[in-house]
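Asker: Mind folding the following:
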Amino acid sequence: MLSWEYPPRIVGGLARHVHDLSVALVQQGHEVEVITADHAGTSELDTKDGVRVHRLKMYSPQPLDFLDSVFQFNLNMMEKVVGLREKGVDFDIIHAHDWLVAYAAKALKHAYRRPLLATIHATEYGRNGGLHNPLQRYISSVEWWLTYEAWHVICCSDYMYNELHQFLQVPEDKLTVIPNGVKAEDFLPNAPDPAEFRRQYAAPDEKMVFFIGRMVTEKGVGVLIEAVPIILSRYPNCKFVIAGKGPAQDYLMRRARELGVYERIYFTGFVDDDVRNNLYHVADVAVFPSLYEPFGIVALEAMAAQVPVVVSNVGGFAEIIQHGKNGLHALPGNPESLADNILALLLAPGLAAKLKERAYREVIEQYNWSRIARKTVEVYAKVLNEYENTPWEGPLTPPQIEEQLLLSRVASFFSRYRGRYQSTGENLLEQLLKK
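Answerer: Just a heads-up that it's a prediction; the model follows:
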């Protein structure tokens, strides 16, 4: 597994996805090696739940910009794999998660003649509603390149299936939809006194509406802020708890002041898993008004925590939540629609109870990691069968020159995609291979 984030380094849903999938694969008898970025307080090699996690200790100079750091990260990732190979560690398949590991994934695929599988969790085009600057276009081209190099591509929803097929031109027979999942046992409350915990955020007689996610435009937090005065005009006894951090946070807080509702909103900033779980369990409604959502793992989290859910009718949310059956849909980007659906749950406790009960049952039956791991193994088996029956271009690489091929391919790659990295790639890997 190649992933730029892995717990305890958690930026978005990708980290938990890779972790839970890896653990489930090990539980089913498979061996999993995860190569990922370093994180403060962690060791270089950590084995937990049977998963061997190799974290990249960055001893090289700090890169000057974002793309520099991505290239350096991929070089370190290749260095780690070469070292593991020298120690006798082998692998049957390379599973890459998103574009940030594409460079290493491609080089390792061709150097070691192993099939590459890619999971695309989101696209740059979808995140930004288009490609508006050179960096976004560059990232999108790397996403296309990763899906081109991959033997097979996994995505998390029919929405993402269509996006990858239509925008990145991934052939339909190369795509498989496997949803994300959650472990319901990970969302149990642990507050000694739930009522006392709740009083930190809302008065006992106030209803609580809860959002958790990154403070970025695509998550639709601004839509929720605009909906707050509409809700308060009809249900004044309500508090809104917004958890998470991100570049839009200052703007959102300023906008709340402009609307005169800042005192009714609790901006918590980042919260850890324990606080998140307790907030889910004391909330009356969980709301996720995303403008773009490839899957929407937070909806599953809320369902697992047995809190009724309102989501925008976009992307993966539209597939997970069935309006009136296991949650409610709001029109994307529409504060009035969002307010109406939140109020529907606040004003009808019986409806809220029915929806959350059905939602919890679906999480247990359909979105468990054991089922997801089995489906992933089916894709692995299909890829390996095709791999074994398809002659690779050129002869198999003799073991004694594997690393030399890796060196030449990395140097060629950096020369092709960013010429100023050619010498860096050569020097670093030459030193590496002489160790």
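Asker: all contacts plus neighbour counts: C-alpha atoms, from now on.
Answerer: Fine.
Asker: in the chain, which spans are strands?
Answerer: Using DSSP state E, the strands assigned to the chain run over residues 33-37, 45-48, 51-56, 94-97, 116-119, 152-155, 175-177, 207-212, 238-243, 265-269, 285-288, 309-312, 328-330.
Asker: angle of the third one against strand 33-37?
Answerer: Right, strand 51-56. Here strand 51-56 runs at an angle of 30 degrees relative to strand 33-37 (axes from the mean of the first three to the mean of the last three Cα atoms, to 10 degrees).
Asker: what comes into contact with strand 51-56?
Answerer: Contacts to strand 51-56, defined as Cα atoms under 8 Å, 6 or more residues apart in numbering, come from residues 22-23, 26, 31-39, 43-47, 73, 76-77, 80.
Asker: hang on, the earlier thing: any chance of the strands of the chain in JSON lines with distance to Lys356 and mean neighbour count as columns?
Answerer: Listed next are the strands of the chain as JSON lines, based on distance: least, Cα to Cα, whole Å; neighbours: other Cα atoms under 10 Å:
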{"stretch": "strand 33-37", "distance to Lys356": "35", "mean neighbour count": "23"}
{"stretch": "strand 45-48", "distance to Lys356": "33", "mean neighbour count": "12"}
{"stretch": "strand 51-56", "distance to Lys356": "33", "mean neighbour count": "21"}
{"stretch": "strand 94-97", "distance to Lys356": "32", "mean neighbour count": "24"}
{"stretch": "strand 116-119", "distance to Lys356": "30", "mean neighbour count": "26"}
{"stretch": "strand 152-155", "distance to Lys356": "26", "mean neighbour count": "24"}
{"stretch": "strand 175-177", "distance to Lys356": "25", "mean neighbour count": "19"}
{"stretch": "strand 207-212", "distance to Lys356": "15", "mean neighbour count": "23"}
{"stretch": "strand 238-243", "distance to Lys356": "19", "mean neighbour count": "22"}
{"stretch": "strand 265-269", "distance to Lys356": "24", "mean neighbour count": "17"}
{"stretch": "strand 285-288", "distance to Lys356": "10", "mean neighbour count": "27"}
{"stretch": "strand 309-312", "distance to Lys356": "7", "mean neighbour count": "27"}
{"stretch": "strand 328-330", "distance to Lys356": "11", "mean neighbour count": "24"}
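Asker: Here is the second sequence; please produce its structure so I can put it next to the first one:
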Amino acid sequence: MKVLMFGWEFPPHISGGLGTACYGLTKGLAQLKDVEVTFVVPKAWGDEDRSNINLLGADQIPVVHQQIQFDNARSKVEYYELQSGLIPYLGTSEFDELKSEISSGEKQLIELTPEGKFVFSGDYGQNLFQEIANYTLIAGKLAREIDFDVIHVHDWMCFQAGMAVKRVSGKPLVVHVHSTEFDRSGSSVNPAICAIEKEGLDAADKIITVSNLTRSVVIEKYNIIPEKVITVYNAVEPVRSGDAKTSREYTNDKVVSFLGRITMQKGPEYFVEAASLVLQKMRNVRFVMAGKGDLLNEMKQKVSALDISSYFHFPGFVGESEIAELFQASDVFVMPSVSEPFGIVTLEAMQAGVPVVISKQSGVSEVVQNAIKVDYWDIQAMADAIYTLLINQEYGIRLGEKGKKEADKLIWKNVASEVNRTYLKLLEVKPKHN
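Answerer: From the prediction side, this is the model:
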């Protein structure tokens, strides 16, 4: 089984769960027999984790490729890297903000080298859809040069590339939906992005969604027949004990953490309001809102207006090692998302043994049992859950231990096996035992 896969980011340069999911799925597929994945990413930055892979970068056509081998993997994964500046999880307000910062008076031209190779600008904002168009042309060229059996694309930025490859090759197309425009922007959707999503979903031979919540959005909002859409939940990488440092960098008090893009979809204002209610009952607690996004300054202003700034910490975007330290310092983790297709960060917190409070409006709530689940808008219930976990240490420890055992069973190799069965059904090939 040879898979040509298109994704838009790779750790540590991630803006959401997309890069984490792509890495986990790819590594899981590499552990299966007779599966080879060619994974195309827009740009390699040079500081990705290379302990298990040899990463080859290419910012032009013709692309140069090399195979990479994961530890304990029987099959190889090839990476083709094409320089680009797009942000995969860019919401409508963030897109407009970036666009306003760029002068609209200059003509935008497609730049080519003397050899006729594309030069990607790496800019955000105005060049967004031109970058997608260039990337799609490159995908069509790759389709003529690479041997593969099935096409697999992740989210809207890669849908047109997948459709181009399908037109060239006639091979089946799998569209993997990690988030939709309705999740990212609510009622203020970007019609151009919705149109791309609709076109890609219609062209797909099979659609994989990361939760039943997302499956319902795909079926209802994009008018897709239910039989075409399946749910395959996300997972986490197994964590070795002792990998994370134990740290109380933020405070010696209790710590309640939020980790994610600080934007409408993630419900940061509900976290702040719940924190204010908790602080009415206890003061030996600190709240950490880690991440960046278009609502960051607004959240800082909200915290100030509530006169709780001395109890809040905004560290900005945090890297992988800092995330591990944040979870080790946390007594409670909260994910108050308004519309969360899955929420891998919840599983990561559970793996670290942190008791979690999550919104019922999240995909991960469909698969985990050892979590406190509340409606995102019910700040009183959210505050009560946080307060209970903070004052009842025994209950918090017990919930954290049960959550860790549960999360440790949700691994990417199992997800990869399910995805591979989808490939085989499309190709009408009987699966081999792994």
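Asker: returning to what we had before: of all the strands of structure 1, which lies closest to Ser69 of structure 1?
Answerer: strand 33-37 (11.2 Å; Cα to Cα).
Asker: In structure 2, mark out all the helices, start to finish.
Answerer: For structure 2, helices defined by DSSP state H occupy the ranges 18-30, 92-100, 128-145, 159-169, 181-185, 191-203, 212-222, 268-279, 296-305, 320-329, 344-351, 379-391, 393-408, 412-427.
Asker: Arrange those helices in TSV, one row each, with distance to Val256 of structure 2 as further columns.
Answerer: Output for those, formatted as TSV (distance: least, Cα to Cα, whole Å):
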stretch	distance to Val256 of structure 2
helix 18-30	23
helix 92-100	27
helix 128-145	37
helix 159-169	38
helix 181-185	25
helix 191-203	35
helix 212-222	27
helix 268-279	9
helix 296-305	15
helix 320-329	9
helix 344-351	12
helix 379-391	8
helix 393-408	12
helix 412-427	28
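Asker: separation between the closest residue to Gly57 of structure 2 other than its chain neighbours and Leu259 of structure 2?
Answerer: In this structure, Gly57 of structure 2 finds its nearest non-sequential neighbour in Glu81, 4.8 Å apart by Cα to Cα, 6 or more residues apart in numbering. To Leu259 of structure 2, Glu81 of structure 2 is 28 Å away according to Cα to Cα, to the nearest Å.
Asker: ditto for Leu142 of structure 2
Answerer: Note on Leu142 of structure 2: its distance to Leu259 of structure 2, by Cα to Cα, is 37 Å.
Asker: Leu18 of structure 2 too?
Answerer: The gap separating Leu18 of structure 2 from Leu259 of structure 2 is 15 Å, by Cα to Cα.
Asker: Kindly report the same for Ala204 of structure 2.
Answerer: Counting by Cα to Cα - Ala204 of structure 2 and Leu259 of structure 2 are separated by 33 Å.
Asker: same question, Tyr270 of structure 2
Answerer: Distance of Tyr270 of structure 2 to Leu259 of structure 2, given as Cα to Cα: 13 Å.
Asker: Next, the contact list for the corresponding residue of structure 2 for Ala111 of structure 1, please.
Answerer: Matched by TM-score structural alignment, Ala111 of structure 1 corresponds to Val168 in structure 2. Val168 of structure 2 sits next to 140, 143-144 when contact means Cα under 8 Å, 6+ apart.
Asker: same check, this time on Lys266 of structure 2
Answerer: By Cα under 8 Å, 6+ apart, the neighbours of Lys266 of structure 2 are 260, 335-340.
Asker: Neighbour-wise, which one of those residues leads?
Answerer: Most neighbours among the contacts of Lys266 of structure 2, by other Cα atoms under 10 Å: Pro336, with 30 neighbours.
Asker: I'd like to know how far that one sits from Met264 of structure 2.
Answerer: From Pro336 of structure 2 to Met264 of structure 2 the distance is 11 Å (Cα to Cα).
Asker: and if you look at Leu427 of structure 2?
Answerer: 40 Å.
Asker: quick one: Tyr80 of structure 2 from Trp8 of structure 2, how far?
Answerer: 12 Å.
Asker: now do Leu279 of structure 2
Answerer: 40 Å.
Asker: Which one's more surrounded, those two?
Answerer: Ranked by neighbour count (other Cα under 10 Å), Leu279 of structure 2 and Trp8 place Trp8 first, with 26 against 17.
Asker: Counterpart of that one over in structure 1?
Answerer: Checking TM-score structural alignment: Trp8 of structure 2 goes with Trp4.
Asker: pretty sure that match is touching Ala102, no?
Answerer: No. At 10.5 Å, Trp4 of structure 1 does not count as touching Ala102 under the criterion of Cα atoms under 8 Å.
Asker: and the contacts of Lys266 of structure 2 as CSV, adding distance to Thr92 of structure 2?
Answerer: Shown next, in CSV, are these (distance: Cα to Cα, whole Å):
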residue, distance to Thr92 of structure 2
Gly260, 17
Met335, 22
Pro336, 20
Ser337, 17
Val338, 16
Ser339, 15
Glu340, 17
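Asker: nearest to Lys300 of structure 2, of those residues?
Answerer: Once Cα to Cα is applied, the member of the contacts of Lys266 of structure 2 that ends up nearest Lys300 of structure 2 is Gly260, at 15.3 Å.
Asker: wait, that closest one sits on Ala290?
Answerer: Yes. Counting by Cα under 8 Å, Gly260 of structure 2 touches Ala290, with 6.5 Å between them.
Asker: Distance-wise, check Ile386 of structure 2 relative to Gln328 of structure 2.
Answerer: 17 Å.
Asker: ugh, wrong one, I meant Phe120 of structure 2
Answerer: 40 Å.
Asker: wait, what's in contact with the residue nearest the centre of structure 2?
Answerer: With distances taken as Cα atoms, centre = their mean, the residue of structure 2 nearest its centroid is Gly17 (1.7 Å). Counting by Cα under 8 Å, 6+ apart, Gly17 of structure 2 makes contact with 343-345.
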